[in-house]
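*Asks:* pasted the sequence and its predicted model underneath.
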Amino acid sequence: MKLFSNTIGSIENALNYSSLKQKVISENIANVDTPNYKAKDVSFKKILEDVQGSRLEGYRTDPRHFSFSSGSVNPAVVTQSNAQYNENGNSVDIDKEMSDLATNQIYFDSLVSQLNSKFSILQSVIKGGR
């Protein structure tokens, strides 16, 4: 039985994404002074494909139109290899990572708030509105 038309499942998937992003950002911050360390990021596209179970494809009215689906499988965590911020080969931008960390925390807090409201509604229904 799907409660709230699977909203709780969607929030769970979003929390999993936020948790993975938090881990990757923390690894980047921990390795800010490591020589030749390449910053990593989370690929939202790959996670979305995994959740949906299939690839998104655009509707094409002409065979000459570009296809939106890709045949390659990208990992959820990708390494940014084309950037270098320090002379030691490290590509971690600490200001960007701290900004991403704050943004991810706000996103996580909003998801937890939504989940709490869903459980609060369910608890109210179980108690009979009391």
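*Replies:* Perfect, I can see it now.
*Asks:* C-alpha only now, for contacts and for neighbours.
*Replies:* Will do.
*Asks:* show me what the longest helix seen in the chain is packed up against.
*Replies:* Secondary structure of the chain per DSSP state H: the longest helix is helix 94-126. Packing partners of helix 94-126 (3 or more Cα pairs under 8 Å, 6 or more residues apart in numbering; DSSP states H and E): helix 7-30.
*Asks:* how far off centre is the helix or strand that the helix it packs on is followed by?
*Replies:* Using DSSP states H and E, the helix or strand that directly follows helix 7-30 along the chain is strand 40-42. Here the centre of strand 40-42 is set off from its chain's centre by 9 Å, with Cα atoms, centre = their mean, to the nearest Å.
*Asks:* pasting the second one now:
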Amino acid sequence: MLDRLDKEFAFGREALDVRAYRQELLSSNIANADTPGYKARDVEFSSALAGALKQNGTASNSSTLKMAQPVSLSSSASLAVTSQGHMSGTSTLATSGGSTDDYGKLAYRVPSQPSLDGNTVDLDAERVQFADNALHFEAGMTVLSSQIKSMLSAITSNS
């Protein structure tokens, strides 16, 4: 039963994973705007998502996606206890999804205005892409949240 529910959210999680990775790349571009020789990098969302879905052999919600696996607990490290009031434990959070290699190859932006130091970051373009990606991420979160609310409503209904 839970695996069926999990499959319903797999596409949305996959899309959010790609959006989050793209946001990371765009913020890296903005942070390195003054670094000589830095090449602005990006990933095209639609092709990255399609590639990830195709690589996993699923073009729909028919099976669990590799990169959309939930976070799991692993016991790879132990915690140091320095006071009797501290809780002891050996569990740490570790992601169990796929690697970002599944998003496809990174593309380098073609600069609209070349600079003398070899940096290809156009701050105005990066900020626009950053804001656009953030807006799409929020929209994806809204859709996923409404799916969860619909499922909870269906589960808790008395009919």
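*Replies:* The structure has been received and is ready for your questions. Predicted model only: the values in this text are computed from it and were never measured.
*Asks:* the longest helix of structure 1 maps to which residues in structure 2?
*Replies:* Using TM-score structural alignment, helix 94-126 of structure 1 lines up with residues 123-155 of structure 2.
*Asks:* in stretch 95-105 of structure 1, what counts as buried?
*Replies:* Across stretch 95-105 of structure 1, burial judged by 16 or more other Cα atoms under 10 Å covers E97, L101, N104.
*Asks:* sorry, back to before: mean deviation, the match of helix 94-126 of structure 1 versus structure 1?
*Replies:* Stretch 123-155 of structure 2 differs from its equivalent in structure 1 by a mean of 0.5 Å after superposition (mean Cα distance after the TM-score superposition for structure 1).
*Asks:* so what's Y108 of structure 2 up against?
*Replies:* K39, A40, R41, D42 (Cα atoms under 8 Å, 6 or more residues apart in numbering).
*Asks:* now the two most distant members of those.
*Replies:* Largest separation among the contacts of Y108 of structure 2 by Cα to Cα: K39 and D42, giving 9.9 Å.
*Asks:* what do these two both touch?
*Replies:* Y108, R109.
*Asks:* returning to that earlier point: how far away from the center of its chain is the longest helix of structure 1?
*Replies:* Distance, centroid of helix 94-126 of structure 1 to centroid of chain: 13 Å (Cα atoms, centre = their mean).
*Asks:* which one of the contacts of Y108 of structure 2 has the most neighbours?
*Replies:* A40 (23 neighbours; other Cα atoms under 10 Å).
*Asks:* about what we covered before: so which of the buried residues of stretch 95-105 of structure 1 comes closest to K46 of structure 1?
*Replies:* So of these, ranked by how close each gets to K46 of structure 1 (Cα to Cα), first place is N104, at 18.0 Å.
*Asks:* how much space between Y85 of structure 1 and P35 of structure 1?
*Replies:* 11 Å (Cα to Cα, to the nearest Å).
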